[in-house]
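1. I'd like to go over a predicted model; first the sequence, then the structure.
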Amino acid sequence: MIRRWRQHLRDHPRAADAALAALCLVLAGPGTILQVRGSAGLPSWPGVLIAVVGCAALMWRRHRPGAVLAITTLAAVADGALGYLPTILLLAPLMVALYTVTLHRPPRTAYLHVGLSTAAVIAGALLGGPAQEPLVLKTAAPSAWLLLPAALGSLNRLHRALLAAERTRAEQAEQTREEEASRRVAEERLRIARELHDVVAHHLALANAQANTVARLMRHNPAQAQHLVQQLTATTGEALREMKATVALMRRPDAAAPTEPVPGLAQLPALLDAFATSGLQVTLTVDGTSRPLPPGIDLNAYRIIQEALTNVTKHAATDHAEVRLHYTSNRLRITVTNDGPARPLRSAAPGYGILGMRERAQSVGGHLHTQQEPGGGFAVTTDLPLPPAPQPGSPAVLPE
């Protein structure tokens, strides 16, 4: 019931102000009449008229708080000058005006208005108030009654400011969560796009090279051409399986993880054999002591080699390439080189192969460098950070 009335007053502020003005008039009118009865020779009609003016001004307290405060202050001073004692009943309109000013005006301005209004009311009471009344009723009591609504208004203003600050923090936190979620979605889409690019580009390049080889061998060596057709089928089937596994992550993010092993350097021999079927012979050289790599670095190293060799089949006029893996205590350097001249570009549109390789290297804290070889050819060099190699005999450190 109380909540319903509060909501009704919030929805109808003019009606609320009218009710408040009527309540103040109900308090100020009887207060004036009681003082007239208790004091001989004090007229009643000026006090009632002043109460009506002061209470009627409260109708505009939300839109003109300063003007309403001035009118109610003058009304209270006039009461004191006419000989009325400034009691809480007569000061009710001024108290409402002080509450409104301290609630809606800046603190420094509000405190200045409160001080001036209080001083004016006390001065009026001292100059024209009843001589027989104690001094404390003319000074201390009005000051206390006028400072009370000012304190309540300041407290309410601080409470509203606190609620607004909490609401702002909540909105900022929600916005931050949304931005973080959007950033993670963008990163996931970029990761899936890189995977799709690597899978499609690699297998289509192999399939294209194998198909061209089959076309050349059909007349002179049908048996070898038939063997390459079987390998072409295996290449396209592998492409379809990898694409299906990658797209499934985008369609059903809560699905169970695929059972196929994640590509890594352990599958590097099979990758080189696949390129050999397309006519690209790859020499693999390993320097240093190879060791198991973290999953993220292992996958990105494999994909970088895959993309670099794919670019060789598409853009270099050569049938040979070299892959060198150089292991140190804390880094793995991958170098993919070829000595063939570049083929003429079939399209002016820029590709994303080198960009994707560079992003993969940077995603694990490494960096990638590409350069044209002085005697022709192209080189892709990637440095990836590795965790320190375990020393022989050192105890295993379990994760906490």
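-> Received, thanks. Numbering: from 1, shown residues only.

2. from here on, contacts and neighbour counts on C-alpha atoms
-> Will do.

3. which helices and strands sit right next to the longest helix anywhere in the chain?
-> Counting by DSSP state H, the longest helix found in the chain is helix 140-220. If you count contacts as 3 or more CA pairs under 8 Å, 6 or more residues apart in numbering; DSSP states H and E, helix 140-220 packs onto helix 92-104, helix 107-128, helix 222-251, helix 268-277, helix 295-315.

4. most packed of those?
-> helix 92-104 (a mean of 26; mean count of other CA atoms under 10 Å).

5. now what about it, what contacts it?
-> For helix 92-104, the external contacting residues (CA atoms under 8 Å, 6 or more residues apart in numbering) are 21, 24, 27-28, 54-55, 58, 61-62, 65-66, 68-69, 72-73, 76, 110-111, 114, 145-146, 149-154, 156-157.

6. what about it, distance to the chain center?
-> With CA atoms, centre = their mean, to the nearest Å as the basis, helix 92-104 stands 40 Å off its chain's centre.

7. ok, and here's another one to check against it:
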Amino acid sequence: MAFVLCLLGGLLHDDDTLAPPPAPTYLIAAVSSAMLLARHRAPVATTMATTLCGMLVAPLGLLPSPLVVAPALISAYSLAVRSELRVVVAVLVPSAALLVAVTPFFETDFSWEDTSRLVTVAASPLVAAVFGRSAQHRRAYLTVVQERARRAEETRDSEARRKVAEERVRIARELHDLVAHQITLANAQAAVAAHLFDTRPEQTRASLEELVKTTRHALDDLRATVGLLRQPDDPSAPTDPAPGLSQVPALLSAFRRAGLEVWMHEDGTARPLPPAVDLTAYRIIQEALTNVTKHAPTSSAEVRVAWNRDYVTVAVTDDGRGSPAPERPPGHGLIGMHERATAVGGTLTAGARHQGGFLVSAHLPLPTAENTADNTARRTDGTPAEARDTL
């Protein structure tokens, strides 16, 4: 292409006539075009060499034009694409000057029209360099965009893996809490039935009926929790709401039927809770009472819910003595309660009391006043705030 452009430019002579280019023009066009093959590896040397070839236009009697110096323009473009700005300026400014410096020496009648032509020829490499710099900036921009897209994709993948891991931990925690609770109740009810089997058949029947209800609830809870692993559009996926403080009375009734005397006290004015905090409060009460049933040598416990301006405190205490049986392996109940409380921005403390027994206390954050209405509307269990006052 550069060779053809050079020959087209060579058709116009300095006397403004069209004629076949002289024989040396073919040689200059071939040599300068062949030099372009090295413009990627040595752009500076290629630019200087094509400029020297372009300087031979005037001695051959050809009219200087951008076409006849096309190889010099192409090399200037390549130089601007692949070199720093200071190198481009240092090479192209002298090259542009050399392209036109020799013309006045070979023309006896130099006019303003010739001056305009020379200015055009001198400006052509600089214009080509401007396009080259623009192309370089665009390539750099596209590279940055591609790198950002790659990093964003990696971040999305990492975030997706993190969320999957968090969801697995959450489901594992749910399974632990509900299975430990239901199995503990079932074990207590079975023990009561076995104890009363010979002496009180009617009470044995009642205990067995409670055992059937407990195991049914356990299966329902397992089905609901495992259903979280299904696709959202699965028609068989469960739609039951997550439990919250409004279900605590039913939870306490189940423990009472299993033989644990438990009371509940509520201080302050109940307020709507976000679903995650509501579920956390319920699970902490459930797990704490389950630990009382399994480990504490006592038959009574107390649940207290205290509402403050910025947080709600959930505490479960018992008056048992001693510690868990040494043959029991350590469980994950307290760890799970700590993780639940921390996940919603709360804190949990657990330990023996000075006056005897064990205390589990959790401080969970309440929504701000301006978000209270939104939390009420977003509740998944549909329980109004008035229902909390019955606890």
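-> Sure, I can see it. Keep in mind it's a predicted model, so treat the numbers as computed, not measured.

8. what's the average distance of the longest helix of the first structure to the second structure?
-> Superposing on the second structure places helix 140-220 of the first structure at an average distance of 3.3 Å from its equivalents, by mean CA distance after the TM-score superposition for the first structure.

9. any idea of the angle that helix forms with helix 268-277?
-> On the basis of axes from the mean of the first three to the mean of the last three CA atoms, to 10 degrees, helix 140-220 of the first structure is oriented at 50 degrees to helix 268-277.

10. Helix 140-220 of the first structure versus helix 295-315: what angle between them?
-> 50 degrees.

11. Helix 140-220 of the first structure vs helix 107-128, what angle?
-> Using the same axes, to 10 degrees, helix 140-220 of the first structure lies at 170 degrees relative to helix 107-128.

12. can you give me how far helix 140-220 of the first structure is from the chain middle?
-> That offset, for helix 140-220 of the first structure, works out to 5 Å (CA atoms, centre = their mean).

13. Aligned counterpart of residue 44 of the second structure in the first structure, please.
-> Counting by TM-score structural alignment, residue 44 of the second structure corresponds to residue 66 in the first structure.

14. Burial check on that match, number of neighbours?
-> Neighbourhood size, residue 66 of the first structure [other CA atoms under 10 Å]: 18.

15. Doesn't it lie inside a helix?
-> Yes. The assignment for residue 66 of the first structure (DSSP: H, G, I helix; E, B strand; the rest coil) places it in a helix.

16. so how far is residue 98 of the first structure from it?
-> 9 Å (CA to CA, to the nearest Å).

17. Same check on residue 142 of the first structure?
-> From residue 142 of the first structure to residue 98 of the first structure the distance is 13 Å (CA to CA).

18. residues contacting the match of residue 44 of the second structure?
-> Here residue 66 of the first structure is in contact with residue 101 (CA under 8 Å, 6+ apart).

19. Kindly report the same for the one 3 residues further on.
-> With contacts taken as CA under 8 Å, 6+ apart, residue 69 of the first structure has the following neighbours: 94, 97, 98, 101.

20. Over to the residue of the second structure most remote from its centre. Which of the three states is it?
-> Of all residues in the second structure, residue 108 has its C-alpha farthest from the mean position, at 73.3 Å, by CA atoms, centre = their mean. Of the three states, residue 108 of the second structure takes coil under three-state DSSP.

21. ok, so what distance separates it from residue 260 of the second structure?
-> 120 Å.

22. what does residue 277 of the first structure align to in the second structure?
-> Checking TM-score structural alignment: residue 277 of the first structure goes with residue 257.

23. can you check residue 355 of the first structure too?
-> Alignment note: residue 355 of the first structure maps to residue 335 in the second structure; criterion TM-score structural alignment.

24. Next, the buried residues of the helix or strand harbouring that match.
-> Assessed by DSSP states H and E, residue 335 of the second structure sits inside helix 333-343. For helix 333-343 of the second structure, burial by neighbour count (16 or more other CA atoms under 10 Å) applies to 333, 334, 336, 337, 338, 339, 340, 341, 342.

25. can you tell me which residues contact the first one?
-> The one in question is residue 333 of the second structure. 176, 177, 287, 288, 291.

26. how much space between the closest residue to residue 240 of the second structure other than its chain neighbours and residue 328 of the second structure?
-> Excluding the flanking residues, the one nearest residue 240 of the second structure by CA to CA, 6 or more residues apart in numbering is residue 224, at 7.3 Å. Shown here: residue 224 of the second structure relative to residue 328 of the second structure, a distance of 29 Å by CA to CA.

27. show me the contacts for the residue nearest to residue 38 of the second structure when sequence neighbours are not counted.
-> Ranked by CA to CA, 6+ apart and with sequence neighbours excluded, the top spatial neighbour of residue 38 of the second structure is residue 46, at 6.5 Å. Counting by CA under 8 Å, 6+ apart, residue 46 of the second structure touches 35, 36, 38, 39, 75.

28. and what of residue 218 of the second structure?
-> Here residue 218 of the second structure is in contact with 178, 179, 182, 183 (criterion: CA under 8 Å, 6+ apart).

29. Where neighbours are concerned, which of the contacts of residue 46 of the second structure has the most?
-> Neighbour-wise, the contacts of residue 46 of the second structure (other CA under 10 Å) top out at residue 75, 33 neighbours.

30. That residue corresponds to which position in the first structure?
-> By TM-score structural alignment, residue 75 of the second structure lines up with residue 97.

31. Verify the assumption that residue 260 of the first structure is located in a helix.
-> No. According to three-state DSSP, the state of residue 260 of the first structure is coil, so it is not within a helix.

32. Could you give the number of residues near it?
-> Count around residue 260 of the first structure with other CA under 10 Å applied: 9.

33. just the one 3 residues further on next, same as before
-> Residue 263 of the first structure has 16 neighbours, counted by other CA under 10 Å.

34. In three-state terms, label it for me.
-> Assignment for residue 263 of the first structure (three-state DSSP): coil.

35. Quick check: chain neighbours aside, which residue is closest to it?
-> residue 299 (5.7 Å).

36. Report the contact partners of that neighbour.
-> 262, 263, 264, 265.

37. could you dump those to a markdown table with distance to residue 137 of the first structure?
-> As requested, those are exported to a markdown table (distance: CA to CA, whole Å):
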| residue | distance to residue 137 of the first structure |
| --- | --- |
| 262 | 89 |
| 263 | 91 |
| 264 | 92 |
| 265 | 94 |
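
38. Buried subset of those residues, written for PyMOL?
-> In PyMOL, this line selects whichever of those come out buried by 16+ other CA under 10 Å:
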select buried, resi 263+264+265
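
39. May I ask which two of the contacts of residue 299 of the first structure are separated the most?
-> 262 and 265 (10.1 Å; CA to CA).
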